[in-house]
Structure formats: structure tokens, C-alpha cells
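Engineer: What shape does this take:
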Amino acid sequence: MTEEIKLNKTIVNTFKVLDVLAKADQEYLSLSELVNVTKLPKTTVHRILQTLEAIDGISKNSYDSYRLGIKFYRYAGAAKLGDPTIQLAKPYIEALAKEVQETINLGIWFEGQVLYVSEVKGENFHLQAELPPVAPLYCSAMGKIFLANLTVEERKKYYLQHDLVARTIKTITEPQDLEQEVETIAREHLAFDNEEYEYGLSCMSVPIYRQGKLVAGLSLSGPSTRIRVKGEAAMIHKLQQTASAIEKSYQRID
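Structural biologist: All right, here's what the predicted structure looks like:
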């Protein structure tokens, strides 16, 4: 009989607080807001915050509100360095960015969002709109790749749990319309964000598989006009070639 693991309650509660702060996307949250979301006792949250602040895990502003501290950037960097998926893909991503002179991103699924784990910018990056470290599934090219990998029932649950907010006039906000596009993506293994997340920014994405399992998405993004001038079909071809090369690199070590 497998021995039941006894969890450390303090650590579990600390990560509940950290998870809420992480999802706030660097916005400051008050003690009452953290208590409301975590459903933990006020004294527990206050004690956790005091401890995290003392070790530079979080920062506090003049209004006694909190956000993640800079220490977590070091932890994030260390995690990336230890991830074989990222390390094996990195030289291929760098080569593609240099060739096409646009931004190339590698992303993974994380709690119903896309988490960008590696980004390489081409020399024209100063014209590139910035992508956040996380992005919603419904209005990002890479997000749609992950949506297409879900079952119909899983996608229905996603639509019920997330507000499909119109970030631009091109954002798809109706589940039935998004479903039509996702079905095409599932067949073609190719997704687009045509200024659906941000005006002037276009993105295309393809899946990366390892042993038949979707492990990451690979995307190319840049100003819409420049992508059109360079030729969308050519960009797609190079993106697909790179994804294929990364998949073959996995096969050599599996």
C-alpha cells in the first residue's frame, strides 16, 4: 500500500498566495484582495506576506499592496536552463530568428494560458510589439494551437470559464466562430493571430510534438505590414521546417 504523503500546510498556503500574485501580471494586490481570492485566514496571509517580503520574494508599495519580487526572475531563469525542451530548441529558434529577422517564441501550456518560455528577436526587433510572458488561448496564434489539442468537451469548459474579451475589432469572441477556426487548425497544424491580440501585430504558430504528445508551440511574430512584404507563405514554410527540426532533435535523445 502506497504511503500517503503528508503535505506541509504552510508551503501549500504560501504557493496559493504566490499563484494569485503571479496571475495578477505584476499588478499590486492588497491584503484583503489576496484573502478574498485565496480564501485563507487574514492572519495566515499576512504572516506569509511578511515572510516573503523579508526574503525579497515580494515587494510592497506605499499603499501596502504586493506583487512578486525580482527574486522570482532568478528562479524562472534557472528553471528554463534546466528544461531540456527549451535547451534543445534554442539553437533552432536562434537560427530562424536570424534568418527571418522577426521574433520567434517557444511557449508551453500553463493553467489554461500560453506561457512564453523562450524568445529570440531578429535585428528588426525594435519595430516589434512586445508580447507578454503569458497570453490567452483564444486570441493568440500559439494559444489556438493548444486549444486545437483539447477535446470538444474541454474546449466547451474553457469557453464557459473564460471571458472572450475583444482586444481589437478582429478578436474572435463567439465560441461557435472560434470552434470553426480551431477545427481547421487541428487539421492543418497551423494557427494565426491576425491583429487579434494587438493592432499592427501578426503572428503564426505551429505545434511541436514529442513522442506523439504536444509539448510546445512555436511562433513567428512581427508587424503585419512587414510580414506581408516578406511573404506569409515563406514565413510559414520556415516556421514548419524549424518545428520539424526540433522534433527530430527530440527523437535522437528519446
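Engineer: from here on, contacts and neighbour counts on C-alpha atoms
Structural biologist: OK.
Engineer: in the protein, which spans are helices?
Structural biologist: Along the chain, counting by DSSP state H, helices occupy 9-23, 31-38, 42-54, 71-81, 84-100, 141-148, 152-161, 175-188, 224-230, 232-251.
Engineer: and among the ones you listed, the most buried is which?
Structural biologist: The highest average neighbour count among the helices of the chain, using mean count of other CA atoms under 10 Å, belongs to helix 141-148 at a mean of 28.
Engineer: can you tell me which of the helices of the chain comes nearest to Gly107?
Structural biologist: Across the helices of the chain, Gly107 has its closest neighbour in helix 141-148 (7.3 Å, CA to CA).
Engineer: just checking, what packs against the closest one?
Structural biologist: On a contact count with 3 or more CA pairs under 8 Å, 6 or more residues apart in numbering; DSSP states H and E, helix 141-148 meets strand 113-120, helix 175-188, strand 191-194, strand 201-210, strand 213-223.
Engineer: switch the cut-off to 7 Å
Structural biologist: Helix 141-148 sits against helix 175-188, strand 191-194, strand 201-210, strand 213-223, with contacts defined as 3 or more CA pairs under 7 Å, 6 or more residues apart in numbering; DSSP states H and E.
Engineer: Same list, the ones you listed, but as TSV with distance to Asp83 please.
Structural biologist: What follows is these, written out as TSV (distance: least, CA to CA, whole Å):
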stretch	distance to Asp83
helix 175-188	27
strand 191-194	25
strand 201-210	14
strand 213-223	12
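Engineer: nearest to Gln50, of those?
Structural biologist: Taking CA to CA, strand 213-223 is the member of these nearest to Gln50, at 36.7 Å.
Engineer: can I get the helices of the chain in TSV with distance to Thr168?
Structural biologist: What follows is the helices of the chain, written out as TSV (distance: least, CA to CA, whole Å):
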stretch	distance to Thr168
helix 9-23	22
helix 31-38	29
helix 42-54	37
helix 71-81	30
helix 84-100	26
helix 141-148	15
helix 152-161	19
helix 175-188	15
helix 224-230	14
helix 232-251	21
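Engineer: And this one, please, so the two structures can be compared:
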Amino acid sequence: MNSGTAASDKMLDLLETLLGGNQNGSLRAAAETLGLPSSTAHRMAAALVRRGFIAPAQRGHYVSGMRLANLVARSNPQDTLEAVSRPTLRALASESGATTHLGIWDGEMVTYLVKQAGRGATLFTSEGGQLEAYCSAIGKVLLAHIDPAKRDAYLSAGPFIALTDRTKIDPADIQAELDEVARLGFALDQQEIAQDLFCIALPVRDAGGTVIAAVSLSVTGAAAKWVEPPAALRRCVATIERRLGTGGTD
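Structural biologist: Next comes the predicted model:
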């Protein structure tokens, strides 16, 4: 790492610690947390103030600057997730031949933000479309990682409809499967949404470890009975998480 990159990283660390840590905007506390000399911290803070990313509040304390606030206000996390994920899901569809999806929890349903077709049969899913969570692979991943109170409310709000003869509709059975999904780290849909459709999904986490989405592979045909996530699916998720800022670089 060259000196310019190191200095940029330190300034970004200071910005994040000032505004997102437990220092309540205290420059002194942030500098101590990061091991920065006081003079360096003040120099960096002055640069951030000039650019409008932070603004001085009470003595020695800073808040988000108007420029940063305006940038954040114009951003849409879903747009970021979609843009970051699309090329990676396209590559995964090309490599695997399966249809790839990225979905989020939205109004107690799965909403698909990205769909990339594979080489197999055309699926009925669509970008912006929704599916039930309790019987889809992406939905199971998301349900397994939402707040337990929200999950309990969801499971108690049935009835659940059997879309095929393999769909689990008893809340106790659904909860048992969600416990297994949380333990294994992935979910399967084995002809539960539609006959002859098989899916496998992995969670996508943000920098804090919170599950914010899930990625799936979907194919038709009995030969596609996965028992664990393929390496290509794991690589896809790891790439998305890196690009979202969970650590590392491409």
C-alpha cells in the first residue's frame, strides 16, 4: 500500500469513526480509537470540513456536513445493491447455466431486484416481481435472519398455501426448516414453488454482518438437486459483499 492510499484510508477511518462510532463526534476520542496523533487528526478534520463532509459542532466535536448529508439523501440502497450485483449475477448465470436472482425482504414477500437468465428453461420470475417467502429459497434465507419477533408475527399470520404437494404450510414445520437454514447457512427450494423447479440460496451481508439480501440459483429438472452451495455461488456472494464494502478489494 502506497503512502497516498494509506493516508486516504486513515481519513476515511476518521470520518467513519467520528460519525458512526461511539465517540459522539469527539475528534479526540476518535483519534485515540484509531491511534492517530492529535495533529494528524486535526489536519484531516480540517480537510473534511473544507469539503463539507463534516461540520464543527460544540468544541472538539463534529457532525455530518451538508455535502455528505446531501449525497446520502440522493442515494438509494436498493439501487446500489442492484448495480453492484447485476454483473456478478450475469457472470454466475453464464458460468452455471442456471437462472440467478437477487432478492430482498419487502412487505413480508421476496422482491426480486435482479434476474439473469441461464441456459435452461425460461422461469416465470421477473425483476420487481414478488414471491412468497415461506416456500422460496431466497425467502427462507431472509426469514431465517430477520428479527425473531417479526418472524414470529409472520408465521402466526397464516394460513399458508400449498403451491405444490411439497410445500410446507404448517408454521411449526416452516420454523423447523428456518432453524436448519440458519444452522447450515443456505436454503433450498425443492419443487415447493413450482413443479420441477429447484433453487438454492445464500445470504448477502452488509459490513455489519446483517443479512440484507440473498442470491439464488434456479434450474428445472431432477438432475439439479443440490446438497450444498456450489463454489461459483459462494464466489458470487463474496464478490458482491466485497463490492458493497464488507472488506477487501476486487
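Engineer: so which of the helices and strands packed on helix 141-148 of structure 1 gets nearest Lys121 of structure 1?
Structural biologist: So among these, strand 213-223 is nearest, using CA to CA, at 9.5 Å.
Engineer: what's that closest one aligned against in structure 2?
Structural biologist: Using TM-score structural alignment, strand 213-223 of structure 1 lines up with residues 210-220 of structure 2.
Engineer: What lies in contact with the matching stretch?
Structural biologist: When contacts are defined by CA atoms under 7 Å, 6 or more residues apart in numbering, stretch 210-220 of structure 2 is touched by residues 98-104, 120-121, 138, 141-142, 145, 196-206.
Engineer: who wins for proximity to Glu196 of structure 1 among the helices of structure 1?
Structural biologist: Ranking the helices of structure 1 by distance to Glu196 of structure 1, with CA to CA as the measure, places helix 141-148 first at 9.0 Å.
Engineer: mean shift of the closest one relative to structure 2?
Structural biologist: In this overlay with structure 2, the average offset of helix 141-148 of structure 1 from its partner residues is 0.5 Å by mean CA distance after the TM-score superposition for structure 1.
Engineer: Next, the angle helix 152-161 makes with that helix.
Structural biologist: Here helix 141-148 of structure 1 points in a direction 130 degrees away from that of helix 152-161 (axes from the mean of the first three to the mean of the last three CA atoms, to 10 degrees).
Engineer: Over which residues of structure 2 does helix 141-148 of structure 1 lie when aligned?
Structural biologist: Alignment note (TM-score structural alignment): helix 141-148 of structure 1 is matched to residues 137-144 of structure 2.
Engineer: What of stretch 36-44 of structure 1?
Structural biologist: Going by TM-score structural alignment: stretch 36-44 of structure 1 matches no residues.
Engineer: what's the first-to-last distance across that stretch?
Structural biologist: Using CA to CA, to the nearest Å, the end-to-end distance of stretch 36-44 of structure 1 comes to 12 Å.
Engineer: Any idea which of the helices of structure 1 gets closest to Gln113 of structure 1?
Structural biologist: Closest among the helices of structure 1, using CA to CA: helix 141-148, at 7.0 Å.
Engineer: Over which residues of structure 2 does stretch 16-25 of structure 1 lie when aligned?
Structural biologist: Taking TM-score structural alignment, stretch 16-25 of structure 1 hits no residues over in structure 2.
Engineer: Contacts for that stretch, please.
Structural biologist: Contacts of stretch 16-25 of structure 1 (CA under 7 Å, 6+ apart): Leu34, Thr38, Arg67, Leu68.
Engineer: for stretch 243-253 of structure 1, same thing?
Structural biologist: With contact meaning CA under 7 Å, 6+ apart, stretch 243-253 of structure 1 is reached by Ala89, Tyr92, Ile208, Tyr209, Arg210, Leu218.
Engineer: Quick check: of those, which lies closest to Tyr116 of structure 1?
Structural biologist: Nearest to Tyr116 of structure 1 among the contacts of stretch 243-253 of structure 1: Leu218, at 9.7 Å, using CA to CA.
Engineer: got the contact list for the nearest residue to that closest one once chain neighbours are set aside?
Structural biologist: The shortest distance from Leu218 of structure 1 to any non-neighbouring residue, by CA to CA, 6 or more residues apart in numbering, is to Leu106 (4.8 Å). Shown in contact with Leu106 of structure 1 (CA under 7 Å, 6+ apart): Tyr116, Val117, Ser118, Glu119, Ala216, Gly217, Leu218, Ser219.
Engineer: what do you get for Ile174 of structure 2?
Structural biologist: By CA under 7 Å, 6+ apart, the contact set of Ile174 of structure 2 is Tyr134, Lys168.
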